[in-house]
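*Asks:* starting from these lines, generate the structure:
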Amino acid sequence: MNVTFKDVAELANVSTQTVSRVTNGSLNVAPETREKVNAAIKQLGYIPNKGAQILGRAKSKMIGLVTLDILLHGASLLANGVRKQAKNLGYGTSLSVIADPAIDKITTAVDDLKAQRVEFIIMNIPLSSDNAEMLVVQYSSIHFVFIDVPPDSQVNSVSGASYNGAKIAAELMLSLCRKRLLFINGPQGSSASRLRLQGWLDVLKEDADSKIINQFEGDWRASSGYRCMRQALSDGHDFDGVLVANDQMALGVLRALSEFNLSVPQQVSVIGFDDTVDSAYFTPPLTTIKQDFLTIGERAVLLAFSVADKAKKSYRHESIVTELIERKSTQAYRPPQANEQKIKVLLKQIEKLLIE
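*Replies:* Below you'll find the model as predicted:
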């Protein structure tokens, strides 16, 4: 009876993938595990199939993509850019979606893609410089391109110009005489989120009359924008403009403002970020900062192939320009007319009488 990988794996109490790594001479195996596998091979008299090993070492015609939830518009559009460019180069795309961007989850995803013999992996996951650089060292046979890492990271990366886009949004708010602003930012762990916040802050600190009423942290989803805005309104914050770090959260913001009977843009102006395909159809249509996710995905693939062709290790960062798209969720601040003030006073008097 022929001895198989499975027989060796069962005797050594390891996975068949681990047996494959040992027989292929992979360094990514703990010494004690390697000893157990070799002992099982010797005991069973297992003879590796060299032809299968040679075939297994063949390079994959797939590009790996480790990404955030593709229900997020930005992640979905970026994945499409990767897929299209990979297809142009004669490659398929192998997708790994991660809900929790913890480093152990990320390394597991990379291990799975490496087992498929991929050479190129696009990382659309928020990572610190240390973790991104650690992945490059740990998986030296893979050509990585990162989408959401700090600009000074010693890795290859492509991203939208978050800082510049955020500055444009804040400058527009001030030009419309919107001086009391609320910030709804993305997750703190995201470099793109931190850059947008810094862009807003840098513009407002140059204007002595402007004021940051409060800051909230969302998770890129519409539901978090809704919750943050509900919280701000329930707390009684007085603001006339809201800067939001992406369009999906801005959608939630618009709903909450509507539920509190605040008119957009008359009482409150709202600016998003991304210019997702649906933002032109929000109520009202959303003013936003356009970020070309499709191009970011395409450029990431081209950068991965470009650096693979270079013998010398040098890291490159590409920044894709962002631009302002003005729609109907913003307008210049107009002080309430005298009759409006009188109506408000009368309503308060009526309310007081009803209570009494």
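
*Asks:* make it CA atoms for all contacts and neighbour counts henceforth
*Replies:* Fine.

*Asks:* from what I can see residue 96 touches residue 63, true?
*Replies:* No: the pair residue 96 / residue 63 is not scored as a contact, 11.0 Å apart, by CA atoms under 8 Å.

*Asks:* look at these two and report which has more neighbours.
*Replies:* residue 63 (24 against 18; other CA atoms under 10 Å).

*Asks:* which residue, other than its chain neighbours, is closest to residue 327?
*Replies:* Nearest-residue entry for residue 327: residue 287, 4.5 Å, with adjacent residues in sequence omitted and distances by CA to CA, 6 or more residues apart in numbering.

*Asks:* tell me who's in contact with that neighbour.
*Replies:* By CA atoms under 8 Å, 6 or more residues apart in numbering, the contact list for residue 287 reads 270, 271, 272, 324, 325, 326, 327, 328, 329, 330.

*Asks:* equivalent analysis for residue 210, please.
*Replies:* Residues in contact with residue 210 (CA under 8 Å, 6+ apart) are 174, 178, 179, 180, 181, 204.

*Asks:* same thing but at 7 Å, please
*Replies:* Residue 210 makes contact with 179, 180, 204 under the criterion CA atoms under 7 Å, 6 or more residues apart in numbering.

*Asks:* strands - which of those land there?
*Replies:* Judged by DSSP state E, the subset of the contacts of residue 210 located in strands is residue 180.

*Asks:* quickly find the element holding residue 353.
*Replies:* helix 338-355 (DSSP states H and E).

*Asks:* residue 80 - that's part of a strand, no?
*Replies:* No: Residue 80 is assigned helix when assessed by DSSP: H, G, I helix; E, B strand; the rest coil, not a strand.

*Asks:* for it, give its distance to residue 180.
*Replies:* According to CA to CA, to the nearest Å, residue 80 and residue 180 sit 38 Å apart.

*Asks:* please give the structure of this sequence too, so both can be compared:
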Amino acid sequence: MSVTFKDVAKLANVSTQTVSRVTNGSANVAEETRIKVNAAIKELGYIPNKGAQILSRAKSTMIGVVTVDILLHGASLITNGIRKQAKQHGYGISLAVVSTHTYEKVTAAIDELKSQRVEFVILNIPLSKEESEQIQTTYQGMHFVFIDVPLDSQVNAVYAANYEGAKAAVNLMISLKRKRFLVITGPNDSSASQQRLAGWIDSIEAHPDAAIVDQFEGDWLASSGYLHTQQALSNSCQFDAVLVGSDQMALGVLRALNEFALQVPQQVSVIGFDDTADSAYFTPPLTTIRQDFLLIGERSVLMVLKMAEAELQSVQQEFIETQLIERKSTQLYQQTEDNKDKLRALLKQ
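*Replies:* Modelled structure (predicted):
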């Protein structure tokens, strides 16, 4: 009877994956373990399958992408950035969309990518610190970059500067004399959403006469912005500014305000987050915080490839700057009145 990997693993008291790493000459094996495995190989007379070794050493030409629903604007652009940068380096992408954000669903997607012999994986999906670190520990031999994890996670990650962008949004509102804030966040399981909320809160608390009068958890989509604003107004909530976690939700906010006959920006100022292509064409055009989704995707590819080339010796975090984009949804009331006066003058001519 021929000797198998399992026989060697049993005698050496290690996993079959460890036996594979030893026979393939991987450096990621402790010297003591290597000696023990080689001794078992010699004792059993095991002869490695050279054909299998050649296949196992073949370089993967795919980068795996585990992402939230790509119907979401940001997820779609990040994926496009990954695809473009991967192509420049001779890689394609293998896409796994995870609509239900559970650890089990994410690891199932990684397992599927692993079965395709994908070595490099970018995860654009909400994960906790513990989950992201566990993935990195569990899947030895694979290289990961994370996009939506807590800042204290000991994993390689690329982030938008969410906290700084959120503070810039509040500072603009304060400069416009806005004091009573309605807040609509993204999902609570998203670290990006939590970073934005932290920026809003810290900036508002720095101004004693400003306050959050109500807060809701949205889901990034326009419908949640609409429904939560309706709920706040139906409860007679008094606010003069709305901080919104995404432009898509802000679209719903603007519709709800319009249905309640509240004028933007005369009575309520609204600011979103993302700077989607459509936000400049909302009614009124939306002030927002721009984040470069394409660049986030591109930098994620560069980071994961550096890991593969052993150029990253420690955990790396990269922050992509955000930018305040001012439009009419936060325009000063006096400016709006001036425009009305100009229009009246033109009509009299």
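
*Asks:* what's the TM-score here?
*Replies:* Once superposed, chain against chain, the TM-score is 0.80 (TM-score structural alignment, normalised by the length of the second structure); 293 aligned residues with a CA RMSD of 2.0 Å.

*Asks:* before we move on, back to that, could you dump the contacts of residue 287 of the first structure into CSV and include neighbour count and secondary structure?
*Replies:* Listed next are the contacts of residue 287 of the first structure as CSV, based on neighbours: other CA atoms under 10 Å; DSSP: H, G, I helix; E, B strand; the rest coil:
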residue, neighbour count, secondary structure
270, 27, strand
271, 28, strand
272, 29, coil
324, 20, strand
325, 17, strand
326, 18, coil
327, 15, coil
328, 17, coil
329, 22, coil
330, 26, coil
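
*Asks:* which one of those residues is nearest residue 217 of the first structure?
*Replies:* Of all the contacts of residue 287 of the first structure, residue 217 of the first structure sits closest to residue 272, with 14.3 Å by CA to CA.

*Asks:* now the helix holding residue 353 of the first structure: buried residues?
*Replies:* Residues of helix 338-355 of the first structure classed as buried: none (neighbour count, 16 or more other CA atoms under 10 Å).

*Asks:* who's in contact with residue 15 of the second structure?
*Replies:* residue 9.

*Asks:* where in the second structure does stretch 160-170 of the first structure fall?
*Replies:* When the second structure is aligned by TM-score structural alignment, the counterpart of stretch 160-170 of the first structure is residues 160-170.

*Asks:* so how far is the matching stretch from its chain's centroid?
*Replies:* Mean-position distance between stretch 160-170 of the second structure and its chain equals 15 Å (CA atoms, centre = their mean, to the nearest Å).

*Asks:* over to stretch 338-349 of the second structure?
*Replies:* On the basis of CA atoms, centre = their mean, stretch 338-349 of the second structure sits 46 Å off its chain's mean C-alpha point.

*Asks:* what does stretch 245-253 of the first structure give?
*Replies:* 14 Å.

*Asks:* how about stretch 114-123 of the first structure?
*Replies:* Remark: stretch 114-123 of the first structure is offset 19 Å from the chain centroid, using CA atoms, centre = their mean.

*Asks:* what stretch of the second structure does it fall on?
*Replies:* If you align by TM-score structural alignment, stretch 114-123 of the first structure falls on residues 114-123 of the second structure.

*Asks:* buried ones in that stretch?
*Replies:* 114, 117, 118, 119, 120, 121, 122, 123.

*Asks:* pull the number of nearby residues for residue 88 of the first structure.
*Replies:* Residue 88 of the first structure, neighbours per other CA under 10 Å, totals 11.

*Asks:* just the one 10 residues further on next, same as before
*Replies:* Look at residue 98 of the first structure: counted by other CA under 10 Å, it has 17 neighbours.

*Asks:* what sits against it?
*Replies:* With CA under 7 Å, 6+ apart, residue 98 of the first structure has these contacts: 67, 68, 69.

*Asks:* save those residues as JSON lines, and put in secondary structure too.
*Replies:* Listed next are the contacts of residue 98 of the first structure as JSON lines, based on three-state DSSP:
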{"residue": "67", "secondary structure": "strand"}
{"residue": "68", "secondary structure": "coil"}
{"residue": "69", "secondary structure": "coil"}
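
*Asks:* what are the ranges of the strands in the second structure?
*Replies:* 62-67, 92-97, 120-124, 143-146, 157-160, 180-185, 211-217, 241-244, 269-271, 288-291, 317-320, 322-325.

*Asks:* export those strands to CSV and tack on distance to residue 86 of the second structure?
*Replies:* Below are these laid out as CSV (distance: least, CA to CA, whole Å):
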stretch, distance to residue 86 of the second structure
strand 62-67, 7
strand 92-97, 6
strand 120-124, 11
strand 143-146, 14
strand 157-160, 16
strand 180-185, 32
strand 211-217, 35
strand 241-244, 32
strand 269-271, 34
strand 288-291, 21
strand 317-320, 18
strand 322-325, 24
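
*Asks:* cheers, nothing more for now.
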